[in-house]
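Participant: my questions concern the predicted model and sequence given below.
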Amino acid sequence: MTSDTSVGVLVVDDDPLVRGALTLMMGGRDDVTVVGEASDGRECLDAAARLRPDVVLMDLRMPVLGGLEATRALHRRPDPPRVIVLTTFDADEHVLGSIAAGADGFLLKDTEPAHLLEAVKRVAAGEPMLSPTATRSLIDRVRTVAAEDRTSGARRRLETLTDRERDVALAVGRGLSNAEIAGELHLSVPTVKAHVSRLFDKLDVTNRVQIAIVVHDAGLL
């Protein structure tokens, strides 16, 4: 930091009006100080090495070197500054790409000044900060990945079954009783019970509801 109480900030944006507005917003404060500006990612890397800011406010789309590439390069350095990506774009790929590159925060340029200043201080202290839309993007992505993992895992488990066992599993998933399964598949009830017992072992479950869950997760219901 620039002092015991002030956070040093490097403002990086190819639009001089944006840089000027951000610098003006943070001017005259005791707790946040703009130590420099840069108009592209290459200038950012040079300025960060020279000025040693605590936090970099990083635009994404810039000439010469973009914000993601610059963030990634900063993150590889020893004792790198914290990076807050500040952009007009909140698409999922920008959120995920920024965090993967090493950003500690992701905010939109229309963020209220007070919230932006608070974010700068909190990120400097080691606390990540995301806009509400960025947080939602991450939650949705995690849920999607988890669902994909459940689906692929369930399908792998069902691949261990014989064709007949799979038929019985699907019928169990539909809520049919052993007698109903026997009638539908032209099997005896004892044979159906034997298949269900093998399903418990092969699918590593302990009851019929869990069989149904595996079938559901595999996308077969």
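Facilitator: Noted; the coordinates are in hand.
Participant: from here on, contacts and neighbour counts on C-alpha atoms
Facilitator: Noted.
Participant: what comes up buried for the top helix by length along the chain?
Facilitator: The single longest helix within the chain, with elements called by DSSP state H, is helix 132-158. Along helix 132-158, these residues count as buried under the neighbour rule (16 or more other C-alpha atoms under 10 Å): Thr133, Ala134, Ser137, Leu138, Arg150, Thr151, Ala154, Arg155, Leu158.
Participant: for the protein, what spans make up the strands?
Facilitator: Listed in chain order, the strands of the chain (DSSP state E) span 7-12, 32-38, 55-58, 82-87, 105-108, 129-130.
Participant: okay, pairing it with this:
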Amino acid sequence: MSNSQGPKIRVLVADADQVFRETLTAILGLEDDLQIVGTAALAGQALSATLSLRPDVAVLASPLRGLATLPLTIALRHQLPTCAVVVIATHPGESLNELLSKGVRAVLRKEAQGQEVAACIRAVHGGGRYVDPESITEAIRHRNRT
């Protein structure tokens, strides 16, 4: 847990898997400097919730039903450019370059620990980027196969 005295980082969590979404929300909710402002199960819900709740960071688990991650990211970045987008995926390395080029600030594998996700949220909120090492390795392997 972080012991931040400043304003909390407002976070939206979106994932089609209810158990993953609720677990991640509960874990992040334990962090003193993070505030979960909303959740979504579908891409359309994630877009509308992000626009109405205006989180600092949107954590999107890929894939979300209703719209692929890239078009959703483009829509979010266009309509709410102040919101940093973090993508959590099973195999993010396959689309890592494209995700980053479309405005995603961070990419994590679904196996990431809660503390890593929280640190990632803090990093992107501070203007940084984050890609977990396993996603980089996977991206290199994918590129070498093509």
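Facilitator: Thanks, I have the structure now. Computed from a prediction, not measured in an experiment: that's the story for all the values here.
Participant: nearest to Arg198 of structure 1, of the strands of structure 1?
Facilitator: Among these, strand 129-130 comes nearest to Arg198 of structure 1, with 48.5 Å by C-alpha to C-alpha.
Participant: which strands and helices sit next to that closest one?
Facilitator: strand 105-108, helix 113-124 (3 or more C-alpha pairs under 8 Å, 6 or more residues apart in numbering; DSSP states H and E).
Participant: and the gap between the residue nearest to the spatial centre of structure 1 and Ala47 of structure 1?
Facilitator: Centroid-nearest residue in structure 1: Leu138, 3.6 Å away (criterion: C-alpha atoms, centre = their mean). Note on Leu138 of structure 1: its distance to Ala47 of structure 1, by C-alpha to C-alpha, to the nearest Å, is 31 Å.
Participant: same question, Thr144 of structure 1
Facilitator: Using C-alpha to C-alpha, Thr144 of structure 1 is found at 39 Å from Ala47 of structure 1.
Participant: leaving out chain neighbours, which residue sits closest to Pro63 of structure 2?
Facilitator: Spatial nearest neighbour of Pro63 of structure 2, excluding adjacent residues (C-alpha to C-alpha, 6 or more residues apart in numbering): Thr69 at 6.4 Å.
Participant: aligned partner of the one you found in structure 1?
Facilitator: Using TM-score structural alignment, the equivalent of Thr69 of structure 2 in structure 1 is Gly67.
Participant: for that match, give me its contacts.
Facilitator: Applying C-alpha atoms under 8 Å, 6 or more residues apart in numbering to Gly67 of structure 1 gives the contacts Asp40, Gly41, Met58, Asp59, Leu60, Arg61, Val85.
Participant: just Val57 of structure 2 next, same as before
Facilitator: Ile9, Arg10, Val11, Leu12, Cys83, Ala84, Val85, Val86, Ile121, Val124, His125.
Participant: which one of those sits closest to Ile36 of structure 2?
Facilitator: Val11 (4.8 Å).
Participant: now that closest one: how far from Val86 of structure 2?
Facilitator: In terms of C-alpha to C-alpha, Val11 of structure 2 sits 10 Å off from Val86 of structure 2.
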